[in-house]
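> Provided below are the primary sequence and the corresponding predicted coordinates.
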Amino acid sequence: MDAEELAARWRERLESWAIPEKILAQAQEDPWSHSPERFGTRTDRALAEPDDGPTMIRLAEALPDKGTVLDVGSGPGASSLPLRDRIGHLYAVDTSGAMLEGLTLRADKLGVPVTTFEGRWPDVADQAPVADVSISAHVVYNVPDLADFLRALDGHTRGRVVLELPHRHPMSWMTPLWQHFHGVGRPVRPIAEDCVALAAALGFAVQVEEREAPLERFTSLEELAASACRRVCLDPSRAEEVAETVVELGMWPVPRDRWVTVWWDKKPA
């Protein structure tokens, strides 16, 4: 298939993850939202315990000393700020103002010059400069129009583009809970290979590395239950029931994800 067909298939598969309206109406809070506090904790851990996995290696080896980094879907900076000693200027894009505030606070403490852009990529791409390297970690499963997203990322990068994503949709682990509480199945695709195929079809010289995720998804059964209540559109008061169900279904501890690093270097002009 060509890039247009692969992009359409990605969009259709991602749209199949939509939560049925009847179930969504029961939600006490947005099941797709992300906690700035939880992401902030992960960023602080990444700063305290630098990751030596392929994503950070491929980003670091292509970043000139005091070069510029474009971080799309940055959150509080877990995938870029660990390179603080090498960064001349960080340009961060995120849809969440709270996430960008967290990044700015940390960057200021670390002495990293930063400019933030609040909005969705590539809608705000025309505001961002071209950077030496770009990183977009754990974002693509939120991107229906992935071809436009990748083209804009490539177009704003002089040297290397790096993506990181789990092998499967990040909500896949909850499929048994959807079936148990709602009698609803969850999709299987898209998966990382679908992103790789599209990037290759767009003409990028894609390279791929895979590893076990360095972090546990949850530090406790209670943390899992609270998260699952929100994601599966259940009242928070059912957290204990969810925890019991997770154990009964053999879902605890949650197996670690497989994380995929996708990267390519820009072709010489």
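Structure's in. What do you need? Numbers count the residues shown, from 1 in each chain.
> for the rest of this, base every contact and every neighbour count on C-alpha atoms.
Will do.
> helix, strand or coil for Ala92?
strand (DSSP: H, G, I helix; E, B strand; the rest coil).
> now tell me what touches the strand or helix carrying Trp263 from outside.
Assessed by DSSP states H and E, Trp263 sits inside strand 258-265. Strand 258-265 is contacted by residues 54-55, 58, 159-168, 192, 196, 204-213 when judged by CA atoms under 8 Å, 6 or more residues apart in numbering.
> ok, now with 6 Å
55, 159-167, 205-213 (CA atoms under 6 Å, 6 or more residues apart in numbering).
> okay, one more to line up with it:
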Amino acid sequence: MHYKDIDWNRLWQEARRRKSWKKKGRSDWDRRAPGFAKRNIDSSYAERFLQLVKPEPHWRVLDIGSGPGTLALPLAARVQAVTALDFSAAMLAELESRAARQGITNITAIQASWTDDWRQLGIAEHEVVISSRSLSVVDLKSALEKMHGWATEKVFIADRVGSGPFDPELFAAVGRPFEPGPDFIFTVNLLYQLGIHPKIDYIEIDQNKTFATREDAVESCRWMLDELTPAEEAGLAAYVDERLEQSDAGTYTLRRSSRVKWALLSWEKRTV
């Protein structure tokens, strides 16, 4: 078989079917929005992402899968405007609330998914299009072509390396096998077949998370699993208790033994 005959889009879909975790729907993210926002605003991930991206004042940025504004909020101070897309209304409500409190007026929030008709929603081309940790799609090829088509200057994609935010030790603790699903290398190979040769940088961060209560920590881990049996619930509780530290302020920090790594893929339209 010749390299050009490999169907990376199909391989991506097959790898997704083998993964150990289920894709979350709109209602799942709506419920998670408040806690997710608290833990992801002002994050070291966002700081490192922006260091690598080097925003420019004339940019209009399309942020696909913006969540509660992890990148949109700090970006807004450095660019002309940000259009934040997310399929979760609750996530966008968190973003708009935080933007209002900070006096930010150059973010437009639009509820939309990867597969919606963006033209019909009035979403125009932007100088820069970003997808940060949001490329959980069935049709990878269409998503990449859509990003490329909506950008006039640059595209940035932050994609998982290996297990990403999913801790293999958590799955082992509840007695389940772990299959992470497709990571950035599928994206790189498909881009190559599309004639795009992205620059690759890496973002490596500690995935220690702080919670108000122990139950919040347990619920955050439960999010990665589905339909736990009583025995699995006991394994989950043991996993959390082994890693949870309480501060003098009364908060709880859940420590992970391994760091989380993301690949930042980027390219300029003029070079393609």
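Ah, there it is. Values in this document were obtained by computation on a predicted structure and should not be read as measured data.
> the strand holding Trp263 of structure 1 vs structure 2, average distance?
Taken against structure 2, strand 258-265 of structure 1 registers an average deviation of 0.9 Å after superposition, with mean CA distance after the TM-score superposition for structure 1.
> give me the nearest residue to the counterpart of Ala147 of structure 1 in structure 2, chain neighbours excluded.
Per TM-score structural alignment, the equivalent position to Ala147 of structure 1 in structure 2 is Lys141. Leaving aside its sequence neighbours, Lys141 of structure 2 sits nearest to Asn9 (CA to CA, 6 or more residues apart in numbering; 6.0 Å).
> which residues of structure 2 does the strand holding Trp263 of structure 1 align to?
Using TM-score structural alignment, strand 258-265 of structure 1 pairs with 261-268 in structure 2.
> ok now the matching stretch, how far from the chain's centre?
Offset of stretch 261-268 of structure 2 from its chain centre (CA atoms, centre = their mean, to the nearest Å): 13 Å.
> OK, contacts around the residue nearest the centre of structure 1?
Central residue of structure 1 (CA atoms, centre = their mean): His138, 1.4 Å from the mean position. Neighbouring residues of His138 of structure 1 by CA under 6 Å, 6+ apart: 164-165.
> in which helix or strand does the aligned partner of Ala93 of structure 2 in structure 1 reside?
Here Ala93 of structure 2 is matched to Glu101 in structure 1, going by TM-score structural alignment. Secondary structure from DSSP H and E places Glu101 of structure 1 in helix 97-110.
> likewise for Val137 of structure 2?
Going by DSSP H and E, Val137 of structure 2 is not in any helix or strand.
> what about it, distance to Val79 of structure 2?
Going from Val137 of structure 2 to Val79 of structure 2 by CA to CA, to the nearest Å gives 28 Å.
> now which residue in structure 2 aligns to Arg87 of structure 1?
To be clear, residue 87 of structure 1 is Ile; Arg isn't right here. Using TM-score structural alignment, Ile87 of structure 1 lines up with Val79 in structure 2.
> nearest spatial neighbour of the match of Ala93 of structure 2, skipping sequence neighbours?
Using CA to CA, 6+ apart and skipping the chain neighbours, the partner closest in space to Glu101 of structure 1 is Pro76 (7.5 Å).
> equivalent analysis for Pro113 of structure 1, please.
Of all residues not flanking Pro113 of structure 1 in the chain, His89 sits nearest, at 5.0 Å (CA to CA, 6+ apart).
> assign the one you found to helix, strand or coil.
strand.
> tell me the spacing between it and Pro236 of structure 1.
Applying CA to CA, the value for His89 of structure 1 to Pro236 of structure 1 is 42 Å.
> quick one: the helices in the stretch 1-150 of structure 2, in order.
In the stretch 1-150 of structure 2, the helices defined using DSSP state H, counting those that start in this stretch lie at 8-18, 26-40, 44-53, 72-76, 89-102, 140-150.
> got the residue ranges for the helices in the stretch 151-269 of structure 1?
Going by DSSP H, counting those that start in this stretch, the stretch 151-269 of structure 1 shows helices at 175-182, 192-201, 221-231, 239-248.
> minimum distance to Asp123 of structure 1: which of these has it?
helix 192-201 (19.4 Å; CA to CA).
> quick check: angle from that closest one to helix 3-15?
Interaxial angle of helix 192-201 of structure 1 relative to helix 3-15 (axes from the mean of the first three to the mean of the last three CA atoms, to 10 degrees): 150 degrees.
> so how far is helix 192-201 of structure 1 off the chain centroid?
Worked out by CA atoms, centre = their mean, helix 192-201 of structure 1 lies 16 Å from the chain centre.
> which positions in structure 2 sit opposite that helix in the alignment?
Going by TM-score structural alignment, helix 192-201 of structure 1 sits over residues 184-193 in structure 2.
> the residue nearest to Glu101 of structure 1 -> structure 2?
Counting by TM-score structural alignment, Pro76 of structure 1 corresponds to Pro68 in structure 2.
> hmm, that match is touching Ala93, no?
No - assessed by CA atoms under 6 Å, Pro68 of structure 2 is found out of contact with Ala93, at 7.5 Å.
> these two: which has the busier surroundings?
Higher neighbour count among Pro68 of structure 2 and Ala93: Pro68, with 29 against 18, using other CA atoms under 10 Å.
> need the distance between the two termini of stretch 55-68 of structure 2.
Stretch 55-68 of structure 2 end-to-end distance (CA to CA) = 20 Å.
> for the residue nearest to Pro113 of structure 1, give me its contacts.
Per CA under 6 Å, 6+ apart, neighbours of His89 of structure 1: 68, 113-114.
> what about His34 of structure 1, neighbour count?
Residues contacting His34 of structure 1 under the criterion other CA under 10 Å number 12.
> what separation do you get for it and Glu248 of structure 1?
When distance is defined by CA to CA, His34 of structure 1 is 27 Å away from Glu248 of structure 1.
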